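>>> Following is a predicted model, sequence given first.
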Amino acid sequence: MRLLSLIAALVATFAVALPAFASPDAWRAEWPDTDFSTATVEDWSEIISGGPPKDGIPALSNPAFVPASETSGLSDREPVITLELDGARPRAYPIRYLTWHEIVNDEIDGTPVAVTFCPLCNSALVFDRRADGRVLSFGVSGKLRHSDMIMYDRQTESWWQQALGRAIVGELTGTELTQLPSWMESWAQYRDRHPEGLVMAEPDWPRRYGQNPYVGYDSAARPFLYNGEMPPHGIPPLVRVVRVGDRAWPLPRLAEAGRITEAGVTIDWEAGQASALDAREISEGRDVGTIRVRDADGNDLPHDLMFAFAFHAFFPDGTWMVP
């Protein structure tokens, strides 16, 4: 029943997804400025429409911020993406906003960043927007590959795979963005650690901020808009995994252990963060906890907290860190 509610909500929000195509010809009229002659995509049928057209999910640019100590309206357990750049005031980007916008183009003390969240993969990544000698601005293409958002840059209209931070179609094909260390944690965890920090203010868009249009998704039997292989080792496809490089640690293992040190990294798990993809109200989602990933010197490491099916799709030769 919960999966049926999810599908109904998605269809009502975005309309029915369009079919896949075996060549890029069908996309050329919609994307006249994209160079489809250059691509790393071998099977074009992997790319489908998620429903919304180009910019149908509106990315944000240059958002406003307010001090964490003066912020109201966020529940303690709500997830935020935390970004702590050296020398800059910490910033938190609430998932209640990113669920509806998926990309935030921001600049922090001269560093241009793209804060991204793909709900269908639970992939929350922050990138430096500088690539190929220019500063890029990103939008949401409306296309999916392996259920993961395809971003596009407004300078060349190249297509970028969000889970990889890599251009897969267009002039910049093969270019990779630099991923910055960031993590998802609860609003209370961020606020208590950084009362002097900043939090992104509510955008001026007519959206149901705080509500989850993907009710019950992370307990569904199968991913939405995904036709690829399921993960090995009997791991359910919608179990979260912590990806560091091409290794993946299943979240249930981390939650049971509390801390694991392997392969040169230490991963800590702490209770207190609500799932953004469970209950209708994000703040009421079940507790999935917060993870931090650090190296041997205690430095935060770039990582992802994605669903198992997405790791298997994008890292088919990756290593599963299971007992």
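Cool, got the structure.

>>> C-alpha only now, for contacts and for neighbours.
Fine.

>>> Against residue 217, how distant is residue 4?
Here the distance between residue 4 and residue 217 works out to 10 Å (Cα to Cα, to the nearest Å).

>>> same check, this time on residue 67
Taking Cα to Cα as the measure, residue 67 and residue 217 are separated by 32 Å.

>>> Could you check which of those two is surrounded by more residues?
Summary of the neighbour comparison: residue 67 and residue 217, criterion other Cα atoms under 10 Å, with residue 217 having more neighbours (25 against 17).

>>> Residue 8 is in contact with the more buried one, correct?
No. Here residue 217 does not reach residue 8: they are 11.8 Å apart, not a contact under Cα atoms under 8 Å.

>>> this is the other structure I want to compare:
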Amino acid sequence: MIHCLQTATLINGIPKAIHAGGTVTRCSNPLLCLFACLCLLLASLAVPPSARAEVPDPAALRRMADQMTDTGILPDQIPSLSRPSYMPVPDAALSMDDEEQVFVARFPGAIRIYPQRIMVYHEVVNEEFDGMPYSITYSPLTGGLVGYHGKAGRFDTSFGVSGSLLNANTVLFDRATGSLWPQLLGMSIKGPLLGAKLQRFPLIWTTWERAARTYPDAMVLSRSTGFNRRYGTDPYGSYSNPNSYYHFQQITYPVMNRDNRLPPKERIAALEQDGQYYALPYTAVRREGAVDFTLGITPMVAIWDRKLATVRVFERVAAEKTIEFFMENDKLLDKGTRSEWSHDGEALFGILRGATLTPVASMDCMWFAWSAFFPDVQILPRQ
């Protein structure tokens, strides 16, 4: 079944085996063609109605697929990890530098820390908690960090690295159908699940010293992956080195759109909802402390988390009210009650004590990649 879904080719919705010269011809193997048709029908049904309703022009997605860059790397030559080994924070600290970049994921009943120097060699970690699949994805060339629920259409699945790029961004494939998904886009641009969308979950980008202090009981991705890699080094340089790829402003691979409103590799928190796309530069959110905005119909706030030195985004609705935030004396307060809030989105003191905000799955990435996908992206806070 999976083989059929991956290899069947369509022309105007008709399997290629029964399409020739614009007319339908008799198939040389009717049983094979019938089987292919049934597979394609099942694949289309695998896309939930809600996802199909949001599908953009399929021709636009196919044009995206046509612009993918073939790097010469084959699928799985960059090997994803599935349910790998972890170690406690004290053990991991023996091989970690304080300023080493790490990614933090909160799962049901568990917190996991993923060192960037391991992720750069694998790009995807597939996990499962309480029977639910999750994928932690990282695209080194675009600094893209995105968490996805492991469900493609109606299939529970894991993801691998295809070896292709779009806007220099890693293109993933799901192992259920072989459909292709640019990591930042989170939408299939080729394959049986064309136009289907993935559901994100929040990840936190910070440093080892900050993560270990904040989450001392977390478990850390082990270097014992079963692969022979130089996990102590990064082939692209270092985020702490201003002369590395991560700071050098040249764009290495073709992009569909260039936008000079920000430096190409400016680090942003990227958001998309209801057909609107926003970019929140880390430098601006840090300067403001808190930025209120509305994405689609959802009021949100971006907060500079001083403890983790990162941007956190929440829906700013609590106690059935829309909250407006501001910073005063390094404290996060709401304008209505002046209750004090933590950077985890919880009211610590005041009338709203105990109220919590819902986290939003923003994405870390470089400006050039997000604006290449979405030329009409809005930058916040507005200047």
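On my side now, so go ahead. Owing to the predicted nature of the structure, the values given are computational and were not obtained by experimental measurement.

>>> For stretch 218-227 of the first structure, buried residues please.
218-220, 222-226 (16 or more other Cα atoms under 10 Å).

>>> can the residues you listed go into a markdown table with extra columns for distance to residue 304 of the first structure and secondary structure?
Written out in a markdown table, the entries for these read as follows (distance: Cα to Cα, whole Å; DSSP: H, G, I helix; E, B strand; the rest coil):
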| residue | distance to residue 304 of the first structure | secondary structure |
| --- | --- | --- |
| 218 | 16 | helix |
| 219 | 19 | helix |
| 220 | 21 | coil |
| 222 | 20 | coil |
| 223 | 18 | coil |
| 224 | 20 | coil |
| 225 | 21 | coil |
| 226 | 19 | coil |
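
>>> Closest one to residue 141 of the first structure out of those, please.
Proximity of these to residue 141 of the first structure (Cα to Cα) peaks at residue 225, which lies at 15.7 Å.

>>> Excluding covalently adjacent residues, which one is nearest to whatever residue of the second structure lines up with that closest one?
When the second structure is aligned by TM-score structural alignment, residue 225 of the first structure is paired with residue 253. With Cα to Cα, 6 or more residues apart in numbering as the measure, residue 168 is the residue that lies nearest to residue 253 of the second structure, at 5.4 Å, once sequence neighbours are left out.

>>> just checking, what residue in the first structure corresponds to that neighbour?
So residue 168 of the second structure corresponds to residue 147, using TM-score structural alignment.

>>> That match and residue 238 touch, don't they?
No. In terms of Cα under 8 Å, residue 147 of the first structure does not count as a neighbour of residue 238; the distance is 12.0 Å.

>>> anything in contact with each of these two?
Among the neighbours of residue 147 of the first structure, those also in contact with residue 238 (Cα atoms under 8 Å, 6 or more residues apart in numbering) are residue 223.

>>> On the three-state scheme, the equivalent of residue 256 of the first structure over in the second structure is what?
Aligned by TM-score structural alignment, residue 256 of the first structure pairs with residue 287 of the second structure. With DSSP: H, G, I helix; E, B strand; the rest coil as the basis, the three-state label of residue 287 of the second structure is helix.

>>> Residue 96 of the first structure now?
In the three-state summary, residue 96 of the first structure is assigned as helix, counting by three-state DSSP.

>>> burial count for it?
The burial count for residue 96 of the first structure: 23, using other Cα under 10 Å.

>>> Identify the residues contacting the aligned residue in the second structure for it.
Residue-level alignment of residue 96 of the first structure against the second structure, with TM-score structural alignment as criterion, gives residue 117. By Cα under 8 Å, 6+ apart, the contact list for residue 117 of the second structure reads 101, 231-234.
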